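Enquirer: Give me a 3D structure for the following:
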Amino acid sequence: MEEEHSQDYLFKIVLVGDSAVGKSNLLARFARDEFYASSKSTIGLNFKLKKLVIDGKEIKAQIWDTAGQERFRAVTAAYYRGAVGALVVYDITRRPTFENVSRWLSELNSHSDMNVVTILVGNKTDLKESREVSTEEGKALAELESLFFMETSALESHNVVAAFETVVKEIYDILRRKVLQSQENKKENLSLGNAKTLALEGGKSNTVEEAGRMGNCCAY
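Expert: Here you go, the predicted structure:
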């Protein structure tokens, strides 16, 4: 049987936000199409891999959950290191979780070693009768901070896949634009045979595949 050749892109994506906003269930729904009604706060290291195909390319999203550290404000720099995407999650039924979004964005920006594609996610739309944060407020904050925005329900599987795919597709599009720029830049002689090349800071270059693996794709 003919071996199928696929390019292996690996993008690290982090989930951040207050405890009990539904981060772990968003991840479970996206990665395994599961939901845990009585789930407790995540304890210990937790990340999952999910394969997606975008423009015929195989993408591996390595998605990290905060492992309960957010309860103690102990999310470390190592958690963010190498991340090229982020979902900042709040609970639409608990206004304080929305008010804390700015703190999570500040922490993300402080600890990340590159610009991170970020989507603001208002979770638990299935609890409409208990809503404390309007859709308009979420959109306004996202526009103010130049973020993508989406409301989701991990319980009903509403917009969960779309939220993650929005981030992954934008990361890939940035990577693709980097490749096109490097190909058009005739001043930089970075040709590596027939491999596509990507110009990085510091005078280094990597194939597009290596850049995706190393998380350097989005230093734009």
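Enquirer: can we go C-alpha only for contacts and neighbour counts from here?
Expert: Noted.
Enquirer: which other residues reach stretch 138-152?
Expert: 117-125, 135, 158-160, 163 (CA atoms under 8 Å, 6 or more residues apart in numbering).
Enquirer: With neighbour count and secondary structure added, can I get the residues you listed in a markdown table?
Expert: Listed next are these as a markdown table, based on neighbours: other CA atoms under 10 Å; DSSP: H, G, I helix; E, B strand; the rest coil:
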| residue | neighbour count | secondary structure |
| --- | --- | --- |
| 117 | 22 | strand |
| 118 | 26 | strand |
| 119 | 21 | strand |
| 120 | 28 | strand |
| 121 | 29 | strand |
| 122 | 26 | strand |
| 123 | 25 | strand |
| 124 | 23 | coil |
| 125 | 20 | coil |
| 135 | 15 | helix |
| 158 | 17 | strand |
| 159 | 18 | coil |
| 160 | 23 | helix |
| 163 | 21 | helix |
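Enquirer: could you pull out the strands for this protein?
Expert: 8-16, 46-54, 57-65, 85-91, 117-123, 148-151, 197-199, 205-207 (DSSP state E).
Enquirer: got the angle between the third one and strand 85-91?
Expert: Read it as strand 57-65. In terms of direction (axes from the mean of the first three to the mean of the last three CA atoms, to 10 degrees), strand 57-65 departs from strand 85-91 by 50 degrees.
Enquirer: buried residues in strand 57-65?
Expert: Across strand 57-65, burial judged by 16 or more other CA atoms under 10 Å covers 58, 59, 60, 61, 62, 63, 64, 65.
Enquirer: And those, which two are furthest apart?
Expert: Using CA to CA, the pair of those lying farthest apart is 58 and 65, separated by 22.4 Å.
Enquirer: residues in contact with residue 214?
Expert: 10, 82.
Enquirer: Distance check, it against residue 9.
Expert: From residue 214 across to residue 9, the span is 9 Å (CA to CA, to the nearest Å).
Enquirer: What is the nearest of the buried residues of strand 57-65 to residue 20?
Expert: residue 65 (12.0 Å).
Enquirer: who touches the closest residue to residue 21 other than its chain neighbours in this structure?
Expert: Of all residues not flanking residue 21 in the chain, residue 91 sits nearest, at 4.9 Å (CA to CA, 6 or more residues apart in numbering). Listed by CA under 8 Å, 6+ apart, the contact partners of residue 91 are 21, 22, 97, 98, 122, 123, 124.
Enquirer: To check against the first, give me the structure of this:
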Amino acid sequence: MAGITWHYVLKFIITGDAGVGKSSLLIRLTDQRFLANPDPTLGVEFGSKLIEIPEEGKVIKLQCPSPSPFPSDTSITRSYYRGAAGCLLVYDVTSRKSFKNAQSWLADVREHADPHLTCILVGNKIDLCNEEGEGSSNRQREVSTDEADEWARKEGLLFLEASAKSGSNVDLAFEKASCDILHKINRGVFDDNRSPGVKLSNPTNGSVALNQASNKQGCCS
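Expert: Have a look, this model is predicted:
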């Protein structure tokens, strides 16, 4: 689908405890590769990717600043959250502490970000506790799928589990959240092209190629 243009640009942020794999998820999304120990000072450069939402007939350009390495700096926190339409709230399924701390991260998102922002809870590192895992890489799962799903429903969040290492469900997390944002645009919740995290776009150079998502599951049903 070379030469395709996009309909919307959506800004996403990725938040959660240090070590849960935020930067690894971003690198997996944009570069389709796994970086075991990404530099925590990646900065605030934007990663981007085009995804197709067939159910909506739309092509979306995702823009994601690298997760901020300065979570205690209020001014940077506000700048990072400002204008986001979507958020990945990430925890490590082998770390109950990171799951519990997700409550505080969600509170920060709701304090600083757009009140209409779509947030998806992502349980990362499922590869570490899969039965088919290899040797010493196996870890004990500390957060069950049902527990996380119940909390997400209670808080009005989308939810899935993923692995930045294998790539499982990484694209799907962004697709599900993007689909929810499109539904909000259609309902008038987001004032398209006037909400900071949602921008209409119509490139004229025709040189943009759509990077097809590896996961073909429907996300808007």
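Enquirer: So for residue 30 of the first structure, which of the strands of the first structure sits nearest?
Expert: Here strand 46-54 is closest among the strands of the first structure (CA to CA), at 8.0 Å.
Enquirer: Tell me who's in contact with the residue nearest to the spatial centre of the second structure.
Expert: Nearest to the geometric centre of the second structure sits residue 88, at 3.7 Å (CA atoms, centre = their mean). By CA under 8 Å, 6+ apart, the contact set of residue 88 of the second structure is 12, 13, 14, 15, 119, 120, 121, 122, 173, 174.
Enquirer: now residue 95 of the second structure
Expert: 141, 142, 143.
Enquirer: Of those residues, grab the buried ones for PyMOL.
Expert: For the buried members of those, the matching PyMOL selection, counting by 16+ other CA under 10 Å, is:
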select buried, resi 141+143
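Enquirer: which one among the contacts of residue 95 of the second structure gets closest to residue 84 of the second structure?
Expert: residue 143 (27.6 Å).
Enquirer: What residue in the first structure is paired with the closest one?
Expert: Using TM-score structural alignment, the equivalent of residue 143 of the second structure in the first structure is residue 133.
Enquirer: rewinding a little: can I get the contacts of residue 88 of the second structure in a markdown table including distance to residue 180 of the second structure?
Expert: Putting the contacts of residue 88 of the second structure into a markdown table (distance: CA to CA, whole Å) gives the following:
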| residue | distance to residue 180 of the second structure |
| --- | --- |
| 12 | 13 |
| 13 | 15 |
| 14 | 17 |
| 15 | 19 |
| 119 | 9 |
| 120 | 10 |
| 121 | 14 |
| 122 | 15 |
| 173 | 11 |
| 174 | 10 |
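Enquirer: where do the helices sit along the second structure?
Expert: 22-31, 74-81, 96-112, 145-155, 170-187 (DSSP state H).
Enquirer: Turn those helices into CSV, columns for distance to residue 49 of the second structure.
Expert: Formatted as CSV, the helices of the second structure follow (distance: least, CA to CA, whole Å):
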stretch, distance to residue 49 of the second structure
helix 22-31, 6
helix 74-81, 19
helix 96-112, 23
helix 145-155, 26
helix 170-187, 10
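Enquirer: Among the ones you listed, show me which one is buried the most.
Expert: helix 22-31 (a mean of 22; mean count of other CA atoms under 10 Å).
Enquirer: Outside of that helix itself, list whatever touches it.
Expert: 14-16, 33-36, 38, 40, 47-49, 64, 66-67, 90, 163-165, 167, 170-171.
Enquirer: same check, this time on stretch 58-73 of the first structure
Expert: With CA under 8 Å, 6+ apart, stretch 58-73 of the first structure has contacts from 6-19, 23-24, 27, 41-53, 75, 79, 168.
Enquirer: ok, the contacts of residue 95 of the second structure vs residue 112 of the second structure, which is closest?
Expert: Out of the contacts of residue 95 of the second structure, the member with the shortest distance to residue 112 of the second structure (by CA to CA) is residue 143, at 27.1 Å.
Enquirer: and that closest one, what is it in contact with?
Expert: Neighbours of residue 143 of the second structure in contact, by CA under 8 Å, 6+ apart: 93, 94, 95, 96, 99.
Enquirer: If we use 7 Å, what do you get?
Expert: 93, 94, 96 (CA atoms under 7 Å, 6 or more residues apart in numbering).
Enquirer: Which of the contacts of stretch 58-73 of the first structure are buried, as a PyMOL select command?
Expert: Burial among those is assessed by 16+ other CA under 10 Å; the matching PyMOL selection reads:
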select buried, resi 8+9+10+11+12+13+14+15+16+17+18+19+23+24+27+41+42+47+49+52+75+79+168
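Enquirer: Serialize the contacts of residue 143 of the second structure to a markdown table and add fields for distance to residue 84 of the second structure.
Expert: Written out in a markdown table, the entries for the contacts of residue 143 of the second structure read as follows (distance: CA to CA, whole Å):
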| residue | distance to residue 84 of the second structure |
| --- | --- |
| 93 | 25 |
| 94 | 28 |
| 96 | 27 |
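Enquirer: if we go to the first structure, which of the residues you listed are intact?
Expert: Mapping the contacts of residue 143 of the second structure onto the first structure (both residues aligned by TM-score structural alignment, their matches' CA atoms under 7 Å) leaves 93, 94, 96 still in contact.
Enquirer: Among the contacts of residue 95 of the second structure, find me the one that's closest to residue 110 of the second structure.
Expert: When the contacts of residue 95 of the second structure are compared against residue 110 of the second structure (criterion: CA to CA), the nearest one is residue 143, at 23.3 Å.
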